[in-house]
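Asks: The sequence isn't on hand, but the structure is:
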């Protein structure tokens, strides 16, 4: 009966790589064999899954639903095998999506601990915007994500920690002469620097800017926290940074002055999020505990 699990792996690999040749190499099969298998599955299903041409293989509208369901079936199959072995997520591969404003600063310690306790565990990390993380979780491209829970309604969320927000400014700015938390009203008429609109942080910063009577820069949208911190160091404006990043930068000896932002809305909750299946994936509670613990280590300094 087609499609088999192997056929589903073929379909997902082609969707991920966008090339039949690359998918064949990834799966260790010949390109003619993969093309033949794909054609047979398309005939069996009665739909064209990929529009193939010189530029690659693009998923068709009908194929999008098949790819989404194929990911889900493979996910469930992998979960079944892990459950039989008794190790849950630590018996296989986990595709973890994470906000780029968190991943590089939180995950190094987490990965080190997980690999020490679970040497066979394969963790694949993807840093993406809030919008892309949502798409990845919905389509099955990602197994779990670390993100802001309000942006993923209907999913299963496990609270991890709350980040307060900090203000980074040039060292020669008048506000840099003090170290106490900075009231939001002190930023009236100032320029706020933040990430592009695809990130939840940019929406939080826009709200803070409006309440302060400032403005979000329309001349510069950062692609990373490092980028907006560097712009703040030049005096181009005030960068609003989450606390894990700020804590890591403070220990490095940063090129900006960092002051906590004193406002009840200057914060964001972070959660481990997975699809809303009847039960959470076995082992996800252990992963959540490790993430919480590592965050506490970083934030207490």
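Replies: Alright, I've got the coordinates. Please read these numbers as outputs of a predicted model, since none were measured by experiment. Numbering: from 1, shown residues only.
Asks: From now on I want contacts and neighbour counts done on CA atoms only, so please keep to that.
Replies: Noted.
Asks: what's the single longest helix in this protein?
Replies: helix 61-85 (DSSP state H).
Asks: Can you list the neighbours in contact with it?
Replies: 5, 8-9, 11-12, 15, 47-50, 88-92, 139-141, 143, 281-282 (Cα atoms under 8 Å, 6 or more residues apart in numbering).
Asks: Drop anything exposed from these.
Replies: 8-9, 11-12, 15, 48-50, 88-91, 139-141, 143, 281-282 (16 or more other Cα atoms under 10 Å).
Asks: if I read this right, residue 142 contacts residue 98, doesn't it?
Replies: No - at 9.9 Å, residue 142 does not count as touching residue 98 under the criterion of Cα atoms under 8 Å.
Asks: Give me the subset of the buried ones among the contacts of helix 61-85 lying in helices.
Replies: Using DSSP H, the buried ones among the contacts of helix 61-85 in helices are 8, 9, 11, 12, 15, 139.
Asks: so residue 35 is in which element?
Replies: helix 31-45 (DSSP states H and E).
Asks: what's the burial count for residue 218?
Replies: 10 (other Cα atoms under 10 Å).
Asks: And it, how far from residue 236?
Replies: Distance, residue 218 to residue 236, by Cα to Cα, to the nearest Å: 12 Å.
Asks: what packs against the longest strand that the chain contains?
Replies: Longest among the strand segments of the chain by residue count, using DSSP state E, is strand 156-169. Under the contact criterion of 3 or more Cα pairs under 8 Å, 6 or more residues apart in numbering; DSSP states H and E, strand 156-169 touches helix 225-233, strand 238-242, helix 243-252, strand 257-262, strand 267-274, helix 284-299.
Asks: got the ones in helices among the buried ones among the contacts of helix 61-85 as CSV, with distance to residue 201 columns?
Replies: Below are these laid out as CSV (distance: Cα to Cα, whole Å):
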residue, distance to residue 201
8, 36
9, 35
11, 35
12, 31
15, 30
139, 23
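Asks: rewinding a little: the longest strand of the chain versus strand 267-274: what angle between them?
Replies: Between strand 156-169 and strand 267-274, the angle comes out at 150 degrees (axes from the mean of the first three to the mean of the last three Cα atoms, to 10 degrees).
Asks: Included below, for side-by-side comparison, is a second structure:
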């Protein structure tokens, strides 16, 4: 007998979650069923893969070796499935990863356009930070990722989408005090203690620090987990922040006390792109990128109406 793909998937889930109960939930089976499959896999391979502890499991040395190879096998199988699924272009199932500072703003328009093009398209979306999405992309758990450049060179194909400019946000009074009638100013003139950022790990927080020429956060840091929370904080007078243009329409509507100000040119911006595994394009990346650009153009047009 040889190990089945199901057994390998169950084993990877067990290794990644650290417990039979959590692994069973991940793969949607009962704990006894998963435990039986793991024991059968150990019997087939003739070696113990996990040490069963009172609170979880620990991989044996053989288990660590099998885990590495199982992940590689499952990634290759995912590539095979994706190639067959997308062989006719943008059809079948699409698994798309999107970073949190893009997903709530770009996805509604993008998904509407995707559905209009093909009602049979099965779209699965994962929203997570860049590092997690790149891991998913490498492992074949998603087909493509929308993220901000630059990124580490990981052998990925890159389809540029659009430039998303940053706008200064806060209350009308705070923005007036900061500008002091001098008109548009530059991000580097912002004091660190005035600037509120997203929690660490969000690429947008790192980009905000970079465009402002700052090496670290200010002493008073009300880091937020989402742009919506951040916009709500500054709308109530808790400092200033940078918002990307694609978020302006939604966050201005949600926080009426939010005022916006453009920076002096050249305006700071991030570059968004569609990423996918090199050699994994079977005619679907170009139409997907075009739909994303179209949705982005609509958002950018509305942003420039909200904040000329």
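Replies: Sure thing, it's come through. For clarity, every value in this text was computed on a predicted model and none was experimentally measured.
Asks: just to revisit the earlier point, centre of the chain versus the longest strand of the first structure, how much separation?
Replies: The chain centroid and the centroid of strand 156-169 of the first structure are separated by 14 Å under Cα atoms, centre = their mean, to the nearest Å.
Asks: mean distance, it to its aligned residues in the second structure?
Replies: Taken against the second structure, strand 156-169 of the first structure registers an average deviation of 0.8 Å after superposition, with mean Cα distance after the TM-score superposition for the first structure.
Asks: who touches the helix or strand that that strand is followed by?
Replies: Using DSSP H and E, the helix or strand that follows strand 156-169 of the first structure in sequence is strand 182-183. Here strand 182-183 of the first structure makes contact (Cα under 8 Å, 6+ apart) with 167, 259, 260, 261, 262, 263.
Asks: from the chain's centre, how far out does strand 182-183 of the first structure sit?
Replies: For strand 182-183 of the first structure - counting by Cα atoms, centre = their mean - the centre lies 30 Å from the chain centre.
Asks: For the very next helix or strand once past that strand, name the packing helices and strands.
Replies: Counting by DSSP H and E, the next helix or strand C-terminal to strand 182-183 of the first structure is strand 191-193. When contacts are defined as 3+ Cα pairs under 8 Å, 6+ apart, strand 191-193 of the first structure sits against strand 215-216, helix 225-233, strand 238-242.
Asks: again, only this time at 6 Å
Replies: Other helices and strands packing on strand 191-193 of the first structure, by 3 or more Cα pairs under 6 Å, 6 or more residues apart in numbering; DSSP states H and E, are strand 215-216, strand 238-242.
Asks: what's near enough to touch the residue mapped onto residue 260 of the first structure from the second structure?
Replies: The alignment partner of residue 260 of the first structure in the second structure, by TM-score structural alignment, is residue 262. Residue 262 of the second structure sits next to residue 167 when contact means Cα atoms under 6 Å, 6 or more residues apart in numbering.
Asks: and if you look at residue 212 of the first structure?
Replies: 184, 185, 187, 188.
Asks: The second one: neighbouring residues, count only.
Replies: If I follow you right, that is residue 185 of the first structure. 15.
Asks: now it: how far from residue 115 of the first structure?
Replies: 46 Å.
Asks: just the first one next, same as before
Replies: Going from residue 184 of the first structure to residue 115 of the first structure by Cα to Cα gives 42 Å.
Asks: who has more neighbours, these two?
Replies: residue 184 (19 against 14).
Asks: which residue is nearest the centroid of the second structure?
Replies: Closest to where the C-alpha atoms of the second structure average out (Cα atoms, centre = their mean) is residue 99, at 2.4 Å.
Asks: That one pairs with which position in the first structure?
Replies: Using TM-score structural alignment, residue 99 of the second structure pairs with residue 99 in the first structure.
Asks: which ones are touching that match?
Replies: Here residue 99 of the first structure is in contact with 127, 128, 129 (criterion: Cα under 6 Å, 6+ apart).
Asks: Quick one: map residue 245 of the first structure onto the second structure.
Replies: By TM-score structural alignment, residue 245 of the first structure lines up with residue 247.
Asks: Tell me, how many residues neighbour its match?
Replies: 25.
Asks: cool, and the one 4 residues further on?
Replies: The burial metric for residue 251 of the second structure, expressed as a neighbour count using other Cα under 10 Å, is 20.
Asks: secondary structure class for residue 123 of the first structure?
Replies: Under DSSP: H, G, I helix; E, B strand; the rest coil, the three-state class of residue 123 of the first structure is strand.
Asks: Comparing the helices and strands packed on strand 156-169 of the first structure, which comes out most buried?
Replies: Of those, the one with the most neighbours on average (mean count of other Cα atoms under 10 Å) is strand 238-242, at a mean of 27.
Asks: what's the average distance of it to the second structure?
Replies: Mean for strand 238-242 of the first structure is 1.0 Å (mean Cα distance after the TM-score superposition for the first structure).
Asks: Tell me what angle that strand forms with strand 156-169.
Replies: 150 degrees.
Asks: quick one: contacts of strand 238-242 of the first structure?
Replies: 163, 165, 166, 167, 168, 169, 192, 193, 228, 229, 232.
Asks: and if we set it to 7 Å?
Replies: Defining contact as Cα atoms under 7 Å, 6 or more residues apart in numbering, one finds that strand 238-242 of the first structure is touched by 163-169, 191-194, 205, 228-229, 232.
Asks: buried residues in stretch 152-162 of the second structure?
Replies: So for stretch 152-162 of the second structure, counting by 16+ other Cα under 10 Å, buried means 156, 157, 158, 159, 160, 161, 162.
Asks: Map residue 193 of the first structure across to the second structure for me.
Replies: In the second structure, residue 193 of the first structure lands on residue 196 (TM-score structural alignment).
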